[in-house]
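Engineer: task: produce atomic coordinates for the following.
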Amino acid sequence: MKLHLVPARAGLQWVKLGVKTFFRQPLAMSGLFFMFMATVSVLSLIPLLGTLISLLLVPVATLGLMAATREAVQGRFPMPSALISGLRGKPVQTRNMLILGAMYAASLLVVLGVATLFAGDVPPPLDPAAGEVSAEMVRASLANQGLLAGLVVYLPVVMAFWHAPALVHWHGVSPGKSLFFSFMACWGNKGAMLFYGLGWVGVFMLVGLFMSLLGALLGGVQALNIVLYPAVLFMASMFHTSIYFTFVDSFELAEPATSPNHGEDA
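Structural biologist: This is a model prediction of the structure:
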């Protein structure tokens, strides 16, 4: 396995492939993402333990959505079982996926701790019902040192865990090494990852503008609320569909996973 460097414009191609593949199986991909979010919502009813279990399952869900994308690329309908494919391999694979989940949960706790440490005197949360929200209030919230510190620490965490689930489950890499390889892949392809992020920001902004216009045409806020949740669900599912392509283009593997730009599936 060797890092594959791609040009920056590949990031926009990943966005395009994610959108294209999502629309091959929109109900399946959005349904799987909804199942994961519903599971998280149910687990959140359990104080503390539910949140920890949810974080533990994030790498499993990430791998499951990547597996579903692989199925869609191959022209097959992703089944619900794809979502838990990370827990259905050999015992050592399942153990390593759970170890990776525990490392992810611990990393987020560190991020939260850093954000809390730098937060200082946090201004009260914005309350629209309390009156007009001024520009100064918004700037004060965005300029909070705790938020900025948390984002700075969270970025390398995201880079380390971005490719890690696929490396652990599909290619037998140990959890620790997978974090290193994932980080180096994201850093080596930082131009493509930047364009990838900017591409999705652009897509979200266009969809937001379209939703605002649609809400105005249909009768305002109430009409907008009706279509808002399905739109957010579709967009989040589309984004997670595109993650698969960032992986298959970032590594030169002996048996590469299927991609429209690659050969046969591993």
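Engineer: make it CA atoms for all contacts and neighbour counts henceforth
Structural biologist: Noted.
Engineer: give me the contacts around stretch 46-64.
Structural biologist: The contact list for stretch 46-64 (Cα atoms under 8 Å, 6 or more residues apart in numbering) reads 36, 40, 43-44, 82-87, 97-98, 100-102, 104-105, 161, 164-166, 240.
Engineer: now swap in stretch 158-172 and tell me
Structural biologist: Counting by Cα under 8 Å, 6+ apart, 59-60, 62-63, 86, 89, 93-94, 96-97, 100, 104, 173-175, 178-183, 186-187, 247 sit against stretch 158-172.
Engineer: if any of the residues you listed are buried, put those into a ChimeraX selection.
Structural biologist: The buried residues among those can be selected in ChimeraX (16 or more other Cα atoms under 10 Å) with this line:
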select :59,60,62,63,86,93,94,96,97,100,104,173,174,175,178,179,181,182,183,186,187,247
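Engineer: element containing the residue nearest to the spatial centre of the chain?
Structural biologist: Nearest to the geometric centre of the chain sits His240, at 5.4 Å (Cα atoms, centre = their mean). Secondary structure assigned from DSSP states H and E places His240 in helix 221-248.
Engineer: and if you look at Gly263?
Structural biologist: Per DSSP H and E: nothing holds Gly263, as it lies in no helix or strand.
Engineer: distance of the residue nearest to it when sequence neighbours are not counted relative to Val73?
Structural biologist: Distance criterion Cα to Cα, 6 or more residues apart in numbering; nearest residue to Gly263, sequence neighbours excluded, is Pro256 at 7.0 Å. Counting by Cα to Cα, to the nearest Å, the separation of Pro256 from Val73 is 13 Å.
Engineer: one more, for comparison:
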Amino acid sequence: MQAIPEFRRVPARHGWLWIKQAFGLFKQNPLIWIVLSVSIFLLAGLLGIIPRIGSVVFQLISPVFTAGLMIGCKAIEAGEELEIAHLFAGFKFHGAQLVTVGGIYLVGLILIAGVMTALGGGALVTMMLQGHPDAGNMATPAMPGSGAGLAVLVALALLMPLLMAYWFAPTLVVFRNMGAVAAMKLSMRAAWANMVPFLVYGIIMFVLFVIAAMPLMLGFLIMLPLAFITYYTTYKDVFDAT
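Structural biologist: Below is the predicted model:
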């Protein structure tokens, strides 16, 4: 294993810069980026058809796909062509560690679901897992005795550090040869240190996704690849800045 990489704190305005840089990478190969992103969601849907284990399998291997897209981003910067094969490139290197990242993240989600259930949000958890359209209504505090409102608030508080631990982890594994646990610890530290630009990033991305949903959700064909590419642009800025 290599030495633990250093990370830096960046200004709030970099939250927008990450998105701008991601669009720059996207527009070099827009069609391939759309195909890659849609393929991931189609695969998630196909695996989701398999009862019990399908969604678990996808969660385990999703960091591998993320790492493959990061390899694709690096290839573009090196003047190479983005290819469909990049989606599976993560399986060739560090596959076990990437799957471990997915496993840790999955366990975290299960624990959060358990906390929600203990706080009285069990019905909400079940509806969310089943994709029930009324799940959002269950989360309102106006439902007396349901505990759904408190459960959602606590779940969000627990989900944030889990997302921070995941954010840089696949990229650190594939580019810095880090183990899963070490990568997730470092990812959480780096994301926490850059909370303000991440907040700016999150607000802008939320607005862009709302706008993208208006014309029959066709804007998602751009926003989904853009979201994936920002894993790379944030990593470059925080860990690989020259």
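Engineer: could you quantify their similarity as a TM-score?
Structural biologist: The TM-score (TM-score structural alignment, normalised by the length of the second structure) is 0.84; 227 aligned residues with a Cα RMSD of 2.6 Å.
Engineer: the second structure: matching residues for stretch 32-47 of the first structure?
Structural biologist: Counting by TM-score structural alignment, stretch 32-47 of the first structure pairs with residues 36-51 of the second structure.
Engineer: for the matching stretch, buried residues please.
Structural biologist: Leu36, Ser37, Val38, Ile40, Ala44, Leu47, Gly48.
Engineer: stretch 78-95 of the second structure too?
Structural biologist: Result for stretch 78-95 of the second structure [16+ other Cα under 10 Å]: buried residues Leu82, Glu83, Ile84, His86, Leu87, Phe88, Ala89, Gly90, Phe91, Phe93, His94, Gly95.
Engineer: how about stretch 6-23 of the second structure?
Structural biologist: Quick answer for stretch 6-23 of the second structure (16+ other Cα under 10 Å): 7, 9-10, 12, 14-19, 21-23.
Engineer: need the max-distance pair from the residues you listed.
Structural biologist: Phe7 and Phe23 (23.4 Å; Cα to Cα).
Engineer: where does the residue nearest to Gly263 of the first structure fall, secondary structure wise?
Structural biologist: Element membership for Pro256 of the first structure, per DSSP H and E: none, as it lies in no helix or strand.
Engineer: that one reaches Val248, doesn't it?
Structural biologist: Yes: Pro256 of the first structure is within contact range of Val248, at 6.8 Å (criterion: Cα atoms under 8 Å).
Engineer: the longest helix along the second structure: average distance to aligned residues in the first structure?
Structural biologist: Counting residues, the longest helix found in the second structure (DSSP state H) is helix 54-77. Once fitted to the first structure, helix 54-77 of the second structure is off its aligned match by 1.5 Å on average (mean Cα distance after the TM-score superposition for the first structure).
Engineer: tell me which helix or strand comes right after that helix.
Structural biologist: helix 95-116.
Engineer: just checking, the residue nearest to the centre of the first structure touches Leu65?
Structural biologist: Yes: contact criterion Cα under 8 Å: His240 of the first structure and Leu65 qualify, at 6.8 Å.
Engineer: check the spacing between Thr230 of the second structure and Met205 of the second structure real quick.
Structural biologist: For Thr230 of the second structure, the distance to Met205 of the second structure - Cα to Cα - is 10 Å.
Engineer: then Thr117 of the second structure?
Structural biologist: Taking Cα to Cα, one finds Thr117 of the second structure at 30 Å from Met205 of the second structure.
Engineer: circling back to that earlier point, what's the farthest-apart pair in the buried residues of stretch 36-51 of the second structure?
Structural biologist: Leu36 and Gly48 (18.4 Å).
Engineer: Phe209 of the second structure corresponds to which position in the first structure?
Structural biologist: Match for Phe209 of the second structure (TM-score structural alignment): Phe204.
Engineer: just the element for that match, please.
Structural biologist: helix 190-218.
Engineer: check the offset of that helix from the chain's centre.
Structural biologist: Put simply, helix 190-218 of the first structure sits 16 Å off its chain's centre (Cα atoms, centre = their mean, to the nearest Å).
Engineer: still on that earlier bit, just put the buried residues of stretch 36-51 of the second structure in a markdown table and tack on distance to Pro215 of the second structure and secondary structure.
Structural biologist: Formatted as a markdown table, these follow (distance: Cα to Cα, whole Å; DSSP: H, G, I helix; E, B strand; the rest coil):
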| residue | distance to Pro215 of the second structure | secondary structure |
| --- | --- | --- |
| Leu36 | 22 | helix |
| Ser37 | 19 | helix |
| Val38 | 18 | helix |
| Ile40 | 22 | helix |
| Ala44 | 24 | helix |
| Leu47 | 28 | helix |
| Gly48 | 27 | helix |
